[in-house]
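Asks: Got a predicted structure here, sequence first:
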Amino acid sequence: MKKDIETDLISVIVPIFNVEAYLRPCIESILASTYTTLQIILVNDGSTDHSGEICDEYTRKDTRIEVIHQKNAGLSPARNSGMKAAKGKYISFIDGDDYIHPQMYEVLLEALQEGNYSFSMILGKQVYDNDKSYSIPSAYTKSILTQEIMIKSLFNHIHPQQGIKEVQAQVVWNKLYKRELLDNEFFQETGTEDTEFNCRIYQKSCQAVIIDIPMYYWVQRPTSITHQKVNPRYIDRADSYYLCLQNIPKENTVYRGCCLEKLFKMIINVRYHASNTPYRHLAHLTAKRLKKQTANEFLKNRHIPFHIKLSLLSFYYIPPLYSGFMKLCETKARKK
């Protein structure tokens, strides 16, 4: 690590809600960081288990740790509370049930300061409870991401060889942001808050750098938000893309086209997955409302190929057609 950046403070924001079984490994992984100039902000979002007590325990062990206790408000308000308390030149987010590689911040910060980048990012790796491997390749590459690549990757509108995988573009926890990039920007309460947040941030970014090694460990557990079955939050994912669309300037028809295409895919997919659940009617009304609000622009946008428009409208108006398409995809997936 270069001597001139060792004093640059990184504010690490950790939203926490009922993750007592995972919280200690998460905090310990941050404390084990080879980059030590950290402000660690633990936001206990009204946990009803022992998570809050664990947070308080760690404040007595390390002076870099601060705890915010608040009434349960959700992931976005918890992160926002952390952002308001952040004092660092750089900001990072870690979920309370995940953990990181000891060198993650060292690698992210060094890469970020090598050029005129708005943020740096590594890869997230899905792991399971007993997987505590910290091994990383001895050799790795860095790539430059333009704003266009970032936006298109966010909406899964670019080949992975040209950009990055959609999930890596969407999440906030694999990135180190410059503080000034996040000024006056906060998370919205929506189904995919990371995507909506990054849509705004990417449009303020000139370019970013990605290091192609997995250094963030995304713990897979059945009770996590991403593994919950269909519920109102799941259906709200479609509205997240409408929020993205509202934040893209009217004159930027390329980015709006990418977002519109993803929005139509999402409303069709959400309606399909909710079809045999108690939330079927809510999903139907959401799809109908979003289609009405965006159909005219969707049809007129010249950056969406005609065959894409035709297939998505066919799937929307003929749900059994989409059901058949999904069954075919599932059959192909099982054969691989």
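Replies: Now that the structure is in, tell me what you want to look at. Being a predicted model, the structure only gives us computed values, none of them experimental.
Asks: rest of the way, CA atoms for contacts and neighbours
Replies: OK.
Asks: What segments of the stretch 151-300 of the chain are strands?
Replies: With DSSP state E, counting those that start in this stretch as the criterion, the stretch 151-300 of the chain has strands at 175-178, 207-219.
Asks: Now do the last one: everything it contacts.
Replies: By that I understand strand 207-219. Outside strand 207-219, the residues within contact range by C-alpha atoms under 8 Å, 6 or more residues apart in numbering are 97-101, 103-104, 108, 111-112, 116-129, 134, 136-137, 140-147, 173-174.
Asks: Against that first model, consider the following:
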Amino acid sequence: MDDMVLYLELQKSPKEVLLIIGSKHGIKIMQDILIGVCLEKLTVLSLSDHLFKAVEKEKENIENDSQYYIPRQFILLRKNEFDDHKFGQEDLAILYEGVKNQEFVEKLSKLSAKYLIGMHDRNYINTFDIWEKFRENTKKIYIISYVGAGKKDVLNWEKNEENPIELSIIFPMYNIAKYLPQCIETVTTWQTDFVEFLFVDDGSPDNCADIVKKYAQRDSRIKLLSKKNGGCASARQYGLERAKGRYIGFVDPDDFIQPDMYRKLLAKALEGTYEIAYCGYREYYENTGLSAEVPDALSYPYNEGTSDPAKIDELIGYQRVAIWRGIYSKDLIQRNKIHFYTELKRFDDLPFKIEVTSKARSVIAVPEYLYYYRMSRPGQDVSADDERLYVHFPIFEYLDKFMKNVSNRNQLDYLHLVKVHTHRYALEKIKREFSKEYCRKAKRDIKGDFGFIEGMYVINKLGSKQDLLLFILLYWGWDGAIRKLLHRKEKALKENKAIKKLKLLNNKGI
């Protein structure tokens, strides 16, 4: 039986169905409906004369076959007869297939059907546009979409009568008043009523709250939440606990976005009922006004969406942290009791990213760079180069506890790789007087995962040669050798940059 008919059958059987046929497959759907669903009225609209004749002939066969439930009203329509036909409002279900005219599907929203069930090629019809047209008056929407012979996505949505919010975006605020207007203006440009913007004032000493209040007077979607200072993690958690959306997003309010970022993310998430949707981001350099794309996992299979556990697990190890360029299903978060560790004063996005990724059943990437992450700003966590980097160790303690009962070996291996990458990042930045203590702590952290041989195997399998060398040095606590290794890398990077600059000057004839 056709998937659309199976979905229809699972609902409380509607009294009336409008079936729109755009290809011969629609005749099979009509047969399945009359076998599996007991109706009072079935109206079949054929989009061509050729199809109308085929449906008319099949109707004669059906009426003489006892396996079918024949409704009291069984009506066939040509396309030019559609506008004059009257449909009931109560329990009407619309099914369509083979339709290539988006305007025609959107016109069906005027019928205020209880159910919309469809199948279309995304080359012709935009699934999210259809959802937007129907969402206010339709209780359930189920759309199978595809591109050519590619994989099928399924939008499976049910209206929440008490809560119309589909997306909540959370902004933890502390001392970023200078950047806040640009952030607010780029995020709120998308004019839709099913999004809320939650600005959490984390006891900020500047005038962040006043700026938000000013914008909130003009935009009712903007909400100001105030709390005592507790750090970014506590502000994000405070917003998360009050968010109404089906999906949750986070923005650092000193950053900004392309105005259509959240529309694109939500469209992809809903289109395939994905639990995570994310895009690429750019590093924006405050001192120059220039930006650069940051390489990330945006290609196949992520750009087409995947529910392959192995491919999702790879994101634990290879995808950048950057939780603010994605949206996350609230059900995913609540089902797995994921939260921000409010004791952490910085880098709280790392455990959140690993936990949501390890529990996600499906993810999709928008292969565009839509978020601008501001760099070179005074006071940023990423500028820390002292004992503040020791925060990585309580982070990994939390993650070790979270992953304690995980039986998925891949996830444990990727977490091990994340630790090596994180410690490398810290040791490349940390001042010399703090590096010995950091190495001592990192050694204990690394040894807690695997034995030496097993750890080497994991890093050799998943990481680079430099990852493997760093693991060996960390495991045995050779901090002097580690400093030499990272110094050599830093020197090579500087030389490489100088060579690139010389080549650029030569190309310009200077």
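Replies: Thanks, I have the structure now. Worth saying up front: this structure is predicted, and the values here are computed from it rather than measured.
Asks: closest one to Phe325 of structure 1 among the strands of the stretch 151-300 of structure 1?
Replies: Closest approach to Phe325 of structure 1 among the strands of the stretch 151-300 of structure 1 is made by strand 207-219 (30.2 Å; C-alpha to C-alpha).
Asks: in structure 2, what residues pair with the closest one?
Replies: Using TM-score structural alignment, the residues of structure 2 aligned to strand 207-219 of structure 1 are 362-374.
Asks: what's the matching residue for Val107 of structure 1 over in structure 2?
Replies: Val107 of structure 1 maps onto Lys264 in structure 2, by TM-score structural alignment.
Asks: Work out for me the element that match sits within.
Replies: helix 261-271 (DSSP states H and E).
Asks: Relative to structure 1, what is the average displacement of that helix?
Replies: Once superposed with structure 1, the aligned residues differ from helix 261-271 of structure 2 by a mean of 1.3 Å; criterion: mean C-alpha distance after the TM-score superposition for structure 1.
Asks: chain center to that helix, what's the gap?
Replies: Computed by C-alpha atoms, centre = their mean, to the nearest Å, the chain-centroid distance of helix 261-271 of structure 2 equals 8 Å.
Asks: That one to strand 363-375, inter-axis angle?
Replies: Here the directions of helix 261-271 of structure 2 and strand 363-375 differ by 160 degrees (axes from the mean of the first three to the mean of the last three C-alpha atoms, to 10 degrees).
Asks: Can you name every helix or strand that helix 261-271 of structure 2 contacts?
Replies: In terms of contacts (3 or more C-alpha pairs under 8 Å, 6 or more residues apart in numbering; DSSP states H and E), helix 261-271 of structure 2 is packed against helix 127-134, strand 153-158, strand 276-285, strand 326-329, strand 363-375.
Asks: Nearest to Leu42 of structure 2, out of these?
Replies: Going by C-alpha to C-alpha, the one of these nearest Leu42 of structure 2 is helix 127-134, 21.0 Å.
Asks: contact partners of the closest one?
Replies: Gln102, Val105, Glu106, Ser109, Ser112, Leu116, Ile141, Ile143, Ser145, Ala267, Leu270, Glu271.
Asks: Tell me how many other residues surround the nearest residue to the last one once chain neighbours are set aside.
Replies: So the one you mean is Glu271 of structure 2. Spatial nearest neighbour of Glu271 of structure 2, excluding adjacent residues (C-alpha to C-alpha, 6 or more residues apart in numbering): Leu155 at 4.8 Å. When neighbours are defined as other C-alpha atoms under 10 Å, Leu155 of structure 2 has 23 of them.
Asks: Is Leu155 of structure 2 in contact with Lys268, as I believe?
Replies: No. Using C-alpha atoms under 8 Å, Leu155 of structure 2 is not in contact with Lys268; the gap is 9.6 Å.
Asks: Alignment lookup: Arg325 of structure 2 to structure 1.
Replies: Under the alignment (TM-score structural alignment), Arg325 of structure 2 pairs with Asn174 in structure 1.
Asks: Next, find the distance separating that match from Gln207 of structure 1.
Replies: Asn174 of structure 1 is 16 Å from Gln207 of structure 1, where distance means C-alpha to C-alpha, to the nearest Å.
Asks: Going by how many neighbours each has, rank the two and give me the top one.
Replies: Asn174 (27 against 20).
Asks: picking up where we left off before, just list the residues touching the match of Val107 of structure 1, thanks.
Replies: Counting by C-alpha under 8 Å, 6+ apart, Lys264 of structure 2 has contacts Val366.
Asks: if we can go back for a sec, among the contacts of helix 127-134 of structure 2, which ones are in helices?
Replies: Gln102, Val105, Glu106, Ala267, Leu270, Glu271 (DSSP state H).
Asks: got the residues you listed as a markdown table, with distance to Lys489 of structure 2 and neighbour count columns?
Replies: Putting those into a markdown table (distance: C-alpha to C-alpha, whole Å; neighbours: other C-alpha atoms under 10 Å) gives the following:
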| residue | distance to Lys489 of structure 2 | neighbour count |
| --- | --- | --- |
| Gln102 | 55 | 16 |
| Val105 | 58 | 17 |
| Glu106 | 58 | 16 |
| Ala267 | 42 | 21 |
| Leu270 | 44 | 22 |
| Glu271 | 44 | 22 |
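Asks: most tightly surrounded among the strands of the stretch 151-300 of structure 1?
Replies: strand 175-178 (a mean of 24; mean count of other C-alpha atoms under 10 Å).
Asks: And the corresponding residue of structure 2 for Ala86 of structure 1, how far from Asp219 of structure 2?
Replies: Counting by TM-score structural alignment, Ala86 of structure 1 corresponds to Ala243 in structure 2. As for Ala243 of structure 2, its distance to Asp219 of structure 2 is 17 Å (criterion: C-alpha to C-alpha).
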